[in-house]
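Undergrad: based on what follows, work out the 3D shape:
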Amino acid sequence: MTGAADDAGLILGVNLQGFGQRPAAWRTQDVEPTDLLSAGFWGDLGRIAERGLLDMVFFADHPAFGDPNVRAYGLLEPFVALGVIADATSHLGLVGTASTTYNDPFDVAERLLSLDTVSGGRVAWNAVTTYDRSVSANFGVATNPDRPERYARAGEFVDLVTALWRSAATGVPVVHHGGFLDLEGVLRVPPSAQGHPVVFQAGGSPHGRDLAARVAEGVFAVELTPEPAREHRRAVKAAAETHGRSAADVAIVPGLSLVLGSTEAEAQRRFDELEALAPDGYSLRALGTHLDADLSGLEPDAPIPSAILDREVDPVTYGPSLGYHETVVRWVRANNTSLRDVLRGFGGYGARIVVGTPEQAADTIEDWYRTGAADGFNLMIDEFPRGLETVVDELVPILQRRGVFHRSYEDVTLRGRFAARARGL
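TA: Sure thing, here's the model as predicted:
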């Protein structure tokens, strides 16, 4: 697909998932396991991303103990790694995750504004709620609060953090005594070049969408197909207007998984190689998590039973992402020829996946962008650094030639770039 006119407002970020989104990425590259703990590794990834004029890098967070032998991922606190990348770059946006469930709002406000100030106004906060039992146990809490309580606290938490950021500019102390949080104070950190960090939100449930519409400037979306993605984007932007904001104030950025090759056959071969090297049952467990079911005893050549797909989950007590669950169930229903086929199509582990050439990836990106399914993408690349270099050297130039991606940074600050490319409904 090629557009008739330039509209170079596409937002592109990259999700820095260890050695790559594929669990076996460390086995197919010339890397050392300890690279994930080195400043040089993260600084190099930042420099590659900035060479490709990408808008931002993104770190998720899972503040609990895990087994790195299953997947080498998330070994550093996100804002420590982002600080290294900030030092290695000058324009690249720096998006990090901090939960509203167990963190302290003053600490989050001070820590993020500090990095935003020293980086020249390039930081964004991905504000998420926390549901995983291993995380709550790591904080000495027996169980996580239910969804309504988590999002009620999240709304109060985000409001308090942004109030503290404003206090850094005004010097007026914040006095807050709410349903979940109590605080009286003022930040000593000076405002950044963009004022304060941009706010992202990643929830796909009704609670998450409402929070995003009220407070977020960027939304990490989870839709797998274009029409539901268009509906989600319209719904969030319309909801933003009900909160007194402009639809253009919120950018919708779905995840997109990429396994690229010079030909489609080469990309498919690389996908198969990486999947074969992954830990046994990795894809099956990932799919089971999104479907809230144990799939280990199912017949590989039979469809997934309707009893699994038809089962209702309680939106109040269901722990994992409700948006992911609904999206994956809808996609499986449309592609349920056999469990084996579903697992292959599920290769993005919950994100839409393109296994093909850079031109085919550009087709998907351009189509979603021009038809209002997305304002940009958070790319989930198979391997780092090799796959990121392919994106920068081969995919980005195609998008630039098609007139959907910029050829220079319009603004040093992340908020300035978002404002320059804002789109309404």
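Undergrad: make it CA atoms for all contacts and neighbour counts henceforth
TA: Fine.
Undergrad: so which helix or strand takes in Ile353?
TA: strand 352-356 (DSSP states H and E).
Undergrad: now swap in Glu231 and tell me
TA: Assigned by DSSP H and E, Glu231 belongs to helix 226-242.
Undergrad: in that helix, what's buried?
TA: By neighbour count on 16 or more other C-alpha atoms under 10 Å, the buried set for helix 226-242 is 226, 229-230, 232-240.
Undergrad: same deal with stretch 10-26?
TA: Across stretch 10-26, burial judged by 16+ other C-alpha under 10 Å covers 10-26.
Undergrad: go on, stretch 327-337?
TA: The neighbour-count check on stretch 327-337 (16+ other C-alpha under 10 Å) flags 327-332, 336 as buried.
Undergrad: so Thr263 is in contact with Glu359, correct?
TA: No. In this structure, Thr263 is not within contact of Glu359 by C-alpha atoms under 8 Å, at 9.7 Å.
Undergrad: more neighbours: which of the two?
TA: Remark: of Thr263 and Glu359, Glu359 carries more neighbours, 18 against 15, as counted by other C-alpha atoms under 10 Å.
Undergrad: and that one, what does it touch?
TA: Residues counted as contacts of Glu359 (C-alpha atoms under 8 Å, 6 or more residues apart in numbering) are 395, 398.
Undergrad: could you rerun that using 6 Å?
TA: Applying C-alpha atoms under 6 Å, 6 or more residues apart in numbering to Glu359 gives no contacts.
Undergrad: re earlier: distance from the chain centre to the very next helix or strand once past the helix holding Glu231, please.
TA: Sequence-wise, the next helix or strand downstream of helix 226-242 (DSSP H and E) is strand 251-260. Distance, stretch centre to chain centre, for strand 251-260: 9 Å (C-alpha atoms, centre = their mean, to the nearest Å).
Undergrad: tell me what strand 251-260 is packed against?
TA: Applying 3 or more C-alpha pairs under 6 Å, 6 or more residues apart in numbering; DSSP states H and E, we find strand 251-260 packed against strand 218-221, strand 352-356, strand 376-381.
Undergrad: here is the second sequence; please produce its structure so I can put it next to the first one:
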Amino acid sequence: MGKAKKQVHLNVFLRQAGHHAAAWRHPKTTPELTFDFGYYKQLAQTAERGLLDSVFMADGYVGTGRRLEPFTLLSALSVATTHLGLIGTVGTTYNEPFHVARKFASLDHISGGRSGWNIVTGHTDATAFNFGKETHLEHSERYKWAEEFVEVTKKLWDSWEEESLVFDKASGISIDEAKLHEINFDGSVYRVKGPLNIPRPPQGYPVLVQAGSSDSGRELAARTAEVIFTAQPTLAEGQAFYADVKGQLAKYGRSADELVVLPGFSPIIGHTRAEAQELEDELNAFHDIHDAVAKLSERFGVDLTGFPLDGPIPPIIDPKGIESVNGSKSRHQLILDMLRSDSSLTLRQVVNRLASARGHLTYTGTPIEVADVIQRWIENHAADGFNLMPPIYPGGLDIFVDKVVPELQNRGIFRTAYEGRTLREHYGLTRPANSYSIGPEEAAAAP
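TA: Here you go, the predicted structure:
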């Protein structure tokens, strides 16, 4: 028998009307359903029909109301699905480990072991203002906080050993108190006594996801994450990132298969190439290009509003360098790299490319061509799968599930049925042992 083909992992990123900046204006979207549970239930059930690994909900603590709070929505979706993984963003800078540990343990119990935590540190001073802070914590300091935050949270999940709940009616003992542990964590940022007030999650820990591609983000991923969402717009960049982040795992005693790399991918799909291009043209026509140029100008501190849209883009001057950025460094660098890698791009092309998926991988074509892209990245060590970002909902997800998934199955690189029930099983990740159930040397070596 020949060597088994590598299997593709697929998460879908739920985002209101879709991932194109102008999705909400397209006649085939329903932005008025942004806060309607039935809308997200339909999307989640479509993803499950397509046997996708998981859905993902992003979150933030600033800006106008454009999204539901993930814990609430994912808990509701857990009873509307049976296998689909449920991943939600929770920032570390403006939360407490005990609260987050308790909420994710609850979601994991409710869903039967299908939860995942997308770990972010947050960005912008505007976020800080909403929590009574004068400024946003500096980038490298945020990541130090995040590492300690995750460490505390894992200890809290471990504070209940397996089979702590006994419910022995004859003896009158419901909990084996000897299997509950105070963690007495005393770090540089957090002090937490414990134990948690809810038993250990069914998965041991929810799947730990990290989003970001900065140096600090890669380090956090190599040390802590089990899945990483990243933005790599070309195969070569994907290969370089994949090799780098996988190569850092060994220093933490981890193997390459303990981290699943999922670049964002926004395919614009049509039954024919002409149909796909028509959809892209429609979306770009709805895009407020002048507003987009103004935002690009603001990001880089250079006024681009007076330049011709169809002329070559002027050099972007970034005098202070990437180190001066205290928000999303990886997104800032991604845009810079795109501008510097292709001097033929016009200003219109740049903002339209950013509008389609904010710098992630895009492709416009048929289901077979989209499957080709996925297979090429998988076989050339640029990804373990993709964080799907359909340009419009529900149509962009429908055509992917109905046309691309069968093509991937025909090629033998995607499942034809769920083989497990938990999110860890979907991603091929082991259930972590409880640190109180293993020896001290093993516990010290555990990631």
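Undergrad: in strands only, show me the buried residues of stretch 10-26 of structure 1.
TA: Of the positions in the buried residues of stretch 10-26 of structure 1, 11-15 sit in strands, assigned by DSSP state E.
Undergrad: between those, which is nearest Ile252 of structure 1?
TA: Ranked by distance to Ile252 of structure 1 (C-alpha to C-alpha), these are led by Ile11 at 9.3 Å.
Undergrad: quick one: what's aligned to the closest one in structure 2?
TA: Matched by TM-score structural alignment, Ile11 of structure 1 corresponds to His9 in structure 2.
Undergrad: count the neighbours of Val80 of structure 1 for me.
TA: Count around Val80 of structure 1 with other C-alpha under 10 Å applied: 13.
Undergrad: got it, and the one 3 residues further on?
TA: Gly83 of structure 1 is surrounded by 19 other residues when neighbours are defined as other C-alpha under 10 Å.
Undergrad: which residue lines up with it in structure 2?
TA: Aligned counterpart of Gly83 of structure 1 in structure 2: Ser75 (TM-score structural alignment).
Undergrad: just say helix, strand or coil for the closest residue in space to His83 of structure 2 that isn't next to it in sequence.
TA: In space, and not counting its chain neighbours, His83 of structure 2 is closest to Arg421: 5.4 Å by C-alpha to C-alpha, 6 or more residues apart in numbering. Recorded secondary structure, Arg421 of structure 2: coil (DSSP: H, G, I helix; E, B strand; the rest coil).
Undergrad: translate Arg421 of structure 2 into the numbering of structure 1.
TA: Aligned partner of Arg421 of structure 2 by TM-score structural alignment: Val412.
Undergrad: Leu137 of structure 2 too?
TA: By TM-score structural alignment, Leu137 of structure 2 lines up with Pro145 in structure 1.
Undergrad: please name the nearest non-neighbouring residue to that match.
TA: Leaving out its chain neighbours, Pro145 of structure 1 is closest to Tyr131 (C-alpha to C-alpha, 6+ apart), at 7.7 Å.
Undergrad: can you check Gly52 of structure 1 too?
TA: Computed as C-alpha to C-alpha, 6+ apart, the closest residue to Gly52 of structure 1 that is not its neighbour in sequence is Val392, at 4.6 Å.
Undergrad: just give me the neighbour total for the closest residue to Glu138 of structure 2 other than its chain neighbours.
TA: Using C-alpha to C-alpha, 6+ apart and skipping the chain neighbours, the partner closest in space to Glu138 of structure 2 is Asn326 (6.1 Å). By other C-alpha under 10 Å, 16 other residues sit near Asn326 of structure 2.
Undergrad: make sure Glu223 of structure 1 is actually in contact with Ala229.
TA: Yes. Under the criterion of C-alpha atoms under 6 Å, Glu223 of structure 1 makes contact with Ala229 at 5.3 Å.
Undergrad: in contact with the spatially most central residue of structure 2: list those residues for me.
TA: Nearest to the mean C-alpha position of structure 2, counting by C-alpha atoms, centre = their mean, stands Phe229 at 4.5 Å. The contact partners of Phe229 of structure 2, by C-alpha under 6 Å, 6+ apart, come to 211, 262-263.
Undergrad: now which residue in structure 1 aligns to it?
TA: By TM-score structural alignment, Phe229 of structure 2 lines up with Phe220.
Undergrad: try Phe56 of structure 2
TA: Under the alignment (TM-score structural alignment), Phe56 of structure 2 maps onto Phe58 of structure 1.
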